[in-house]
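**Student:** let's see this in three dimensions:
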Amino acid sequence: MKYQKRQKAIVLLADGTIFYGKAVANKQGSAFGEVCFNTGMTGYQEIFTDPSYYGQLMVATNAHIGNYGTNKDDMESDSVKIAGLIVKNFSYEYSRDTADKSLEDFLNDNNLLAISDVDTRALVSYIRDHGAMNAVISTEVDNIDGLMAQLNKIPEMDGLELSSKVSTKSPYYFGNENASYRIAALDLGIKKNILRNLAERDAYIKVFPYNATFEDLEGFKPHGYFLSNGPGDPEPLIEAQELAREIIKRDLPLFGICLGHQVIALANGVSTYKMHNGHRGINHPVKNLKTGKGEITSQNHGFAVNRDAAEAHPDFEITHVHLNDNTVAGLALKNKNCFSVQYHPEASPGPHDSSYLFDQFIDNLKN
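**Tutor:** Sure, this is the predicted structure:
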C-alpha cells in the first residue's frame, strides 16, 4: 500500500509552529509560500489551477481530497498555481466516470509537493486565530533550523506583486470573432471560466498582459473593458491602476472582479488592506444592497477594499457587502459606467446566484 511507503513530512510556520504529516507521493523536498485555507467541499482542481492562488500553500478543510480525480475541463488555467498542498486524507483512488486521471498523477505531472495526514482542523484554527503567514512544507523533517533560515527569506504577501508571474506574455483571443460585442480584458491572473461566461454572452475577448496600456487595449476597438482576478497585493499594480483611471475618465464600460475590483478602488484613491486570513470558500454570504437579495458566492482573496474610505468617497457607492464581516463586496461609480465585485460570479459550485453580473456588464455595453 502506498501509505506504508510514504515519507514523513512537516508544516513549519513562520512563527516556529510545526504540524506533522506524510508526503502524498514520492516527491521529496520543500515548498514555500503563504499558508491559507479554503473551506470548499468540492472544486479542488479549480482551486489548485486558479492563478489567484499563486505562491500560496493551500490547506483543504474538507477531510477527503482526491476522491473524484481530475478532468482537463476543470482547469482554470494551463497548470497548477498553488505552491503546495496540505490535506487530512488524500484519496489515491477516484470514482468519477468523467475523470481522466487520479489527483496523485495530476499533482505529479505538475511537480507539486503535497502532504497529508495533517491535523488540518488544528492548523486551520491556528491560522484563523493568528492570521495567514508564510510557511514551508517539507520532507526534510530533521532540518528545522535550515528550513527556518530559508523561510525567513521568503517575502511577505503584503506589498508583493504577483500578476506578472501568471499573466499572459502576449495578447490572445477567446470566443467567436463574429460575436456582437468585443471586450478587452486585462489579465492579472484571469480564470478560464470568466472568459467562457463572457463568450457565452455573445462577446469576443482579446486578453492583454497585466502591464498593457490603454492604447494597447483601445486598438482592439472594444465595446467594453474588463479587469480580472489575480494574486498578490493590488497596490504595486501601478500600470493597471493607470489603465483603470483612463477608462473611467472616458466613461467607457468597465467591470472588475476580485483583484480588478481592488485596482478600480485604488485608481480612485480608495485604499486596500491585507486581511487577517482572507475569504476563501464557495459558500460566502453576500447582500446586494440595491436589490436587498442575498447571494451565495465563491470567494478567494487576501486583500480587501477599505470600507471607511469607500463610504467617504463622494463618487463611490457600495453595492454589495459580505454578511460575515461587513467588508466591501461590490462597488459602483455613481456617475460612470463602472462597477466591480470582490467575489467570483463565474464560479458556480452549485448556486448561480451571481451570474447576473455578466448580464449587467453586457447590458452596459449595449447602452
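
**Student:** switch to C-alpha atoms for all contacts and neighbour counts from now on
**Tutor:** Will do.

**Student:** ranges for the helices of the chain?
**Tutor:** 2-5, 44-48, 103-109, 120-130, 144-151, 163-166, 192-199, 214-218, 238-249, 259-267, 307-312, 356-366 (DSSP state H).

**Student:** and the ones you listed as a markdown table, adding mean neighbour count and distance to residue 32?
**Tutor:** Below are the helices of the chain laid out as a markdown table (neighbours: other Cα atoms under 10 Å; distance: least, Cα to Cα, whole Å):
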| stretch | mean neighbour count | distance to residue 32 |
| --- | --- | --- |
| helix 2-5 | 10 | 24 |
| helix 44-48 | 22 | 15 |
| helix 103-109 | 18 | 16 |
| helix 120-130 | 15 | 16 |
| helix 144-151 | 14 | 7 |
| helix 163-166 | 20 | 16 |
| helix 192-199 | 19 | 26 |
| helix 214-218 | 16 | 36 |
| helix 238-249 | 19 | 27 |
| helix 259-267 | 29 | 23 |
| helix 307-312 | 15 | 32 |
| helix 356-366 | 16 | 36 |
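
**Student:** any idea which of the ones you listed gets closest to residue 36?
**Tutor:** Residue 36 lies closest to helix 120-130 among the helices of the chain, at 7.3 Å (Cα to Cα).

**Student:** what residues does the closest one touch?
**Tutor:** With contact meaning Cα atoms under 8 Å, 6 or more residues apart in numbering, helix 120-130 is reached by 19, 36-37, 59-61, 86-88, 133, 276-277.

**Student:** need the helices of the chain in JSON lines with distance to residue 321, can you?
**Tutor:** Putting the helices of the chain into JSON lines (distance: least, Cα to Cα, whole Å) gives the following:
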{"stretch": "helix 2-5", "distance to residue 321": "45"}
{"stretch": "helix 44-48", "distance to residue 321": "23"}
{"stretch": "helix 103-109", "distance to residue 321": "36"}
{"stretch": "helix 120-130", "distance to residue 321": "21"}
{"stretch": "helix 144-151", "distance to residue 321": "36"}
{"stretch": "helix 163-166", "distance to residue 321": "26"}
{"stretch": "helix 192-199", "distance to residue 321": "22"}
{"stretch": "helix 214-218", "distance to residue 321": "30"}
{"stretch": "helix 238-249", "distance to residue 321": "23"}
{"stretch": "helix 259-267", "distance to residue 321": "13"}
{"stretch": "helix 307-312", "distance to residue 321": "10"}
{"stretch": "helix 356-366", "distance to residue 321": "15"}
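
**Student:** for residue 11, find the nearest of the ones you listed.
**Tutor:** In terms of Cα to Cα, the element of these nearest to residue 11 is helix 120-130, at 9.2 Å.

**Student:** here is the second sequence; please produce its structure so I can put it next to the first one:
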Amino acid sequence: MKAILALEDGRVFHGRAFGQPGTSTGEICFNTSMTGYQEVITDPSYRGQIVTMTYPQIGNYGVNPDDAESASPHVRGFVIGELSPVASNYRSRQTLAEYFTEHGILGIEWVDTRALTKHLRSAGAMRACLTTELSENEAIETAKNSAPMEGADLVQEVTTAEGYSWEQDSRRFTLPNTVTGQEDNWAALPPIKHRIVAYDFGIKYNILRRLRQSGFDVQVVNSRTKAEDVLSLNPDGVFLSNGPGDPAALGYIHEEIKKLIGKKPIFGICLGNQILGHVFGGKTFKLKFGHRGGNQPVKDLRSGKISITSQNHGFSVDPDTFRSDVEVTHINLNDDTVEGIRHKDHPVFSVQYHPEAAPGPNDATYFFDEFAALIDSTK
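**Tutor:** As a prediction, this is how the structure comes out:
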C-alpha cells in the first residue's frame, strides 16, 4: 500500500505503508540512534510526534516486551528507509509491522530519510501528515491545520492515572561473575537505602529500573499531585521525570515544584530539567530541530569531562533568564545549549539528557549515584 508523508511547508515524500493504514498528524522530527527503535517508539516523550530514524534499516531484530519503555507506543507515525523483511533475534516476539498493526500505528518505508533529515535541519521541525488515504494537496493542508507543539500540554495524556510503587524486576543484564558468586546473567539488586517520590510526566521504565539499581525505593505519582501530598509521604528525595510537549504550558506543575524547593533534595531529567528552569525564574525556547539520538556530546563545566549522551527533546532552557542563585553545570558541545543546572543554595540539580539511556551510551549513569549522595549529605 502506498503512503504519503507531507510537511506543512509543502515538501512531500512517497513510500510504502506498513502497520495500520489511515491518517495521522504530528510534529516530524528525526532520531540519529543506530539501535533502540523499540525504546524510541514506546518513549512517552515522543507523544504527538512523527519520528524519522536516520539509520537506514529498521526492524531487523523485531520487537519484544522487555525492551518497551512504557505500556504502549506513543509515536503518531514512523518514517524509515527500509523495513527489514526478517526479524532475527532470540528475544523477538513479533515483527515491527505486526506490532504497529496491533497498536494502530502507521509507518512508511522507502523514504529518503537522508534528504528528509537534511530538510528538517535546514527548515526546522514542523507539522506533518502521514497518510494512506489523502492526496498530496489534502495531506499538506491537513499538516498545516494540525495542532502545533508550542503550547501543547501532552503530559496529561501520558502521566499515570493512579500512583503506584515500582516493584517490577529491575535487575541488570550482565555477565556471570564468579568472584561475587553470580551464576546467571542477572546482577543482584542492592538493598533499599532511600525512599523517593517520582513525578510521572511521561517516565520511562528504564529510569525506574536505574533508580532501583541505585538503591532507591520509588513511589510514582501523577503529574497533578500537590506538593503537600508529596511531602506527606516524607520521602528522602523527589525525582522529576522526562515527558512530552511544551514545558512553558505546565504552569500548574511549576507551582507545585516551587513548593518543594528547599524541602527535599530534587533530581530532574529532560522535561524535569526544563520544569526546574521555569521554577528558577527562567524561560524555555524551541530548538530548531531538537536533540534526539544517542550521540550527543556534553561537557561538564565543573570537571571538564566530556560525555556522549542519549537525548530526546525539542525545547531548551534559556540561561540568560535564570536567577543568580542558579548555575549552569553542563552544555551541549554541538550548539552550546544548556544541558544541566543546579541550585547554589538548595540540594536541587537536573540534566537535559537521559542518564538511563535506553537506547544509548551509559556515560552518564553516575547521576543516579550522585542523587543518592546528595540525599545522604542532607540527612
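
**Student:** if we can go back for a sec, quick one: which of the contacts of helix 120-130 of the first structure sit in strands?
**Tutor:** 19, 36-37, 59-60, 86, 133, 276-277 (DSSP state E).

**Student:** ok, the aligned partner of residue 374 of the second structure in the first structure - contacts?
**Tutor:** Counting by TM-score structural alignment, residue 374 of the second structure corresponds to residue 364 in the first structure. Going by Cα under 8 Å, 6+ apart, residue 364 of the first structure touches 253, 337.

**Student:** likewise for residue 86 of the second structure?
**Tutor:** Counting by Cα under 8 Å, 6+ apart, residue 86 of the second structure touches 59-61, 95.

**Student:** could I have the buried ones of these as PyMOL selection syntax?
**Tutor:** Buried residues among those (16 or more other Cα atoms under 10 Å), as a PyMOL selection:
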select buried, resi 59+60+61+95
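
**Student:** ok, which of the helices of the first structure comes nearest residue 290 of the first structure?
**Tutor:** Here helix 356-366 is closest among those (Cα to Cα), at 12.9 Å.

**Student:** what's the closest non-adjacent residue to the counterpart of residue 155 of the second structure in the first structure?
**Tutor:** The alignment partner of residue 155 of the second structure in the first structure, by TM-score structural alignment, is residue 163. Here the nearest residue to residue 163 of the first structure in space, its sequence neighbours aside, is residue 188; by Cα to Cα, 6 or more residues apart in numbering that works out to 4.9 Å.

**Student:** what residue of the second structure takes the place of that neighbour?
**Tutor:** Aligned partner of residue 188 of the first structure by TM-score structural alignment: residue 201.

**Student:** try residue 93 of the first structure
**Tutor:** So, by TM-score structural alignment, residue 93 of the first structure is matched to residue 86.

**Student:** check residue 21 of the first structure too.
**Tutor:** Match for residue 21 of the first structure (TM-score structural alignment): residue 15.

**Student:** that match: what's it in contact with?
**Tutor:** So residue 15 of the second structure contacts 2-5, 108-111 (Cα under 8 Å, 6+ apart).

**Student:** ok, those residues in the first structure: which stay?
**Tutor:** Counting by both residues aligned by TM-score structural alignment, their matches' Cα atoms under 8 Å, the contacts of residue 15 of the second structure that remain in contact in the first structure are 2-5, 108-111.

**Student:** one step back: please convert the contacts of residue 86 of the second structure to CSV, extending it with distance to residue 301 of the second structure.
**Tutor:** Output for those, formatted as CSV (distance: Cα to Cα, whole Å):
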residue, distance to residue 301 of the second structure
59, 38
60, 39
61, 38
95, 43
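
**Student:** who's in contact with the corresponding residue of the first structure for residue 249 of the second structure?
**Tutor:** Aligned by TM-score structural alignment, residue 249 of the second structure pairs with residue 236 of the first structure. Counting by Cα under 8 Å, 6+ apart, residue 236 of the first structure makes contact with 159-161.

**Student:** ok, these in the second structure: which stay?
**Tutor:** Taking both residues aligned by TM-score structural alignment, their matches' Cα under 8 Å, the ones among the contacts of residue 236 of the first structure also touching in the second structure are 159-161.

**Student:** re the thing from before, how much space between the match of residue 374 of the second structure and residue 190 of the first structure?
**Tutor:** 21 Å (Cα to Cα, to the nearest Å).

**Student:** also residue 247 of the first structure?
**Tutor:** Applying Cα to Cα to residue 247 of the first structure and residue 190 of the first structure gives a distance of 19 Å.

**Student:** mind listing what's buried along stretch 75-86 of the second structure?
**Tutor:** Those would be 75-84, for stretch 75-86 of the second structure by 16+ other Cα under 10 Å.

**Student:** quick one: contacts for the residue most central in space within the first structure?
**Tutor:** Residue closest to the mean C-alpha point of the first structure, counted by Cα atoms, centre = their mean, is residue 52 at 3.0 Å. Listed by Cα under 8 Å, 6+ apart, the contact set of residue 52 of the first structure reads 81, 189, 229-232, 300-301.

**Student:** make it 10 Å
**Tutor:** 81-82, 162-163, 166, 188-191, 228-232, 258-259, 300-302 (Cα atoms under 10 Å, 6 or more residues apart in numbering).

**Student:** do residue 134 of the first structure as well
**Tutor:** With Cα under 10 Å, 6+ apart, residue 134 of the first structure has these contacts: 12-15, 32-36, 55-57, 151-152, 154-157.

**Student:** correct me, but residue 72 of the second structure touches residue 40?
**Tutor:** No: using Cα atoms under 10 Å, residue 72 of the second structure is not in contact with residue 40; the gap is 11.3 Å.
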